[in-house]
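Novice: How does the following fold in three dimensions:
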Amino acid sequence: MKQVIEKPYKLHVKTGDTVKVIAGNEKGNTGRIISVLTKTNKVVVEGLNMVTKHNKPTAKTPNGGITQKEAPIHASNVMLVEGDQVVRTGKKLNAEGKLQRYSKKTGENI
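Specialist: Below is the predicted model of the structure:
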């Protein structure tokens, strides 16, 4: 049997970026990225796409309970916010030969 090794995706957004959701139930809302899941091509945005989680009683939480937490959103459904407008991003080499993200709208490095 052949073993398939999944390469992590390179995404157009990073942890800490402010993004706007462009599709789905949270369309039009903005938030800051908490974490990036490169293997599944998803991002977790602070305060968006909240789901209800039912917790069983344990020694730590004897009553159990219901908690709200953020669920991942596919990276193609978010766009980077720069200033007050959304921008597409690209990658190009800088003077040192490293890849640098830049705004396709303004041409400036991000």
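Novice: going forward, measure contacts between C-alpha atoms and count neighbours the same way
Specialist: Will do.
Novice: longest strand anywhere in the chain?
Specialist: Scanning the chain for the longest strand, with DSSP state E as the assignment, gives strand 30-37.
Novice: Give me the distance from that one to the chain's centre.
Specialist: Relative to its parent chain, strand 30-37 has a centroid offset of 4 Å by C-alpha atoms, centre = their mean, to the nearest Å.
Novice: Second input sequence below; structure requested for side-by-side comparison:
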Amino acid sequence: MSMLKIKKGDTVKVIAGKDKDKEGKVIAVNQKTGKVIVEGVNMLTKHTKPSAQNQEGGIVRQEGPIDISNVMYVHKGTATRVGIKMDGDKKVRYAKSTGEVID
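Specialist: Next up is the predicted model:
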């Protein structure tokens, strides 16, 4: 994969799957597998043994990865596609609905 259009810290909306229409902030992006972890989306339960860090152990709820094709960037409250264009000699992302540069 070349340059991904979703980055850590972006606000995204889920457009497919069991968590459709939920919005959240991107916590992590895995460029190799094309997956993102979004705050409060695709919650999984994990059973953990007691350890030095977690004395209690038990059931922990955490976010699971979701495919990058199932999320859409949110710009000014609406989901929009993201494009890449050259700004001088630098690549920048822009919102296709408004044409405004994101970063």
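Novice: Now the TM-score, please.
Specialist: Laid over one another, the chains give 0.92 as their TM-score (TM-score structural alignment, normalised by the length of structure 2), with 102 aligned residues with a C-alpha RMSD of 1.3 Å.
Novice: ok, back up a step: what span of structure 2 is the helix or strand just after the longest strand of structure 1 aligned with?
Specialist: As assigned by DSSP states H and E, the chain's next helix or strand after strand 30-37 of structure 1 is strand 42-45. Mapping strand 42-45 of structure 1 onto structure 2 (TM-score structural alignment) gives residues 35-38.
Novice: Leaving out the residues flanking it, which one is nearest to the aligned residue in structure 2 for Leu99 of structure 1?
Specialist: Matched across to structure 2, Leu99 of structure 1 falls on Lys91, judged by TM-score structural alignment. Spatially, and ignoring its direct neighbours in sequence, Lys91 of structure 2 is nearest to Lys85 (5.7 Å; C-alpha to C-alpha, 6 or more residues apart in numbering).
Novice: same deal with Val43 of structure 1?
Specialist: Val36 (4.5 Å).
Novice: mind listing the strands for structure 1?
Specialist: 18-21, 30-37, 42-45, 50-55, 65-70, 73-74, 78-82, 85-87, 89-93, 99-103.
Novice: Just give me the neighbour total for the residue nearest to Lys91 of structure 2.
Specialist: By the criterion of other C-alpha atoms under 10 Å, Lys85 of structure 2 has 12 neighbours.
Novice: Likewise for Thr80 of structure 2?
Specialist: For Thr80 of structure 2, the count of nearby residues is 18 (other C-alpha under 10 Å).
Novice: thinking again about what came up before, Provide a list of residues in contact with the residue nearest to Lys91 of structure 2.
Specialist: If a contact means C-alpha atoms under 8 Å, 6 or more residues apart in numbering, then Lys85 of structure 2 has 91-94 as its contacts.
Novice: Just the buried residues of those.
Specialist: 93-94 (16 or more other C-alpha atoms under 10 Å).
Novice: Distance to Thr78 of structure 2 for the contacts of Lys85 of structure 2 - can I get that in TSV?
Specialist: What follows is the contacts of Lys85 of structure 2, written out as TSV (distance: C-alpha to C-alpha, whole Å):
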residue	distance to Thr78 of structure 2
Lys91	23
Val92	20
Arg93	16
Tyr94	14
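Novice: Any figure for the gap between the residue nearest to Val43 of structure 1 and Asp84 of structure 1?
Specialist: 23 Å (C-alpha to C-alpha, to the nearest Å).
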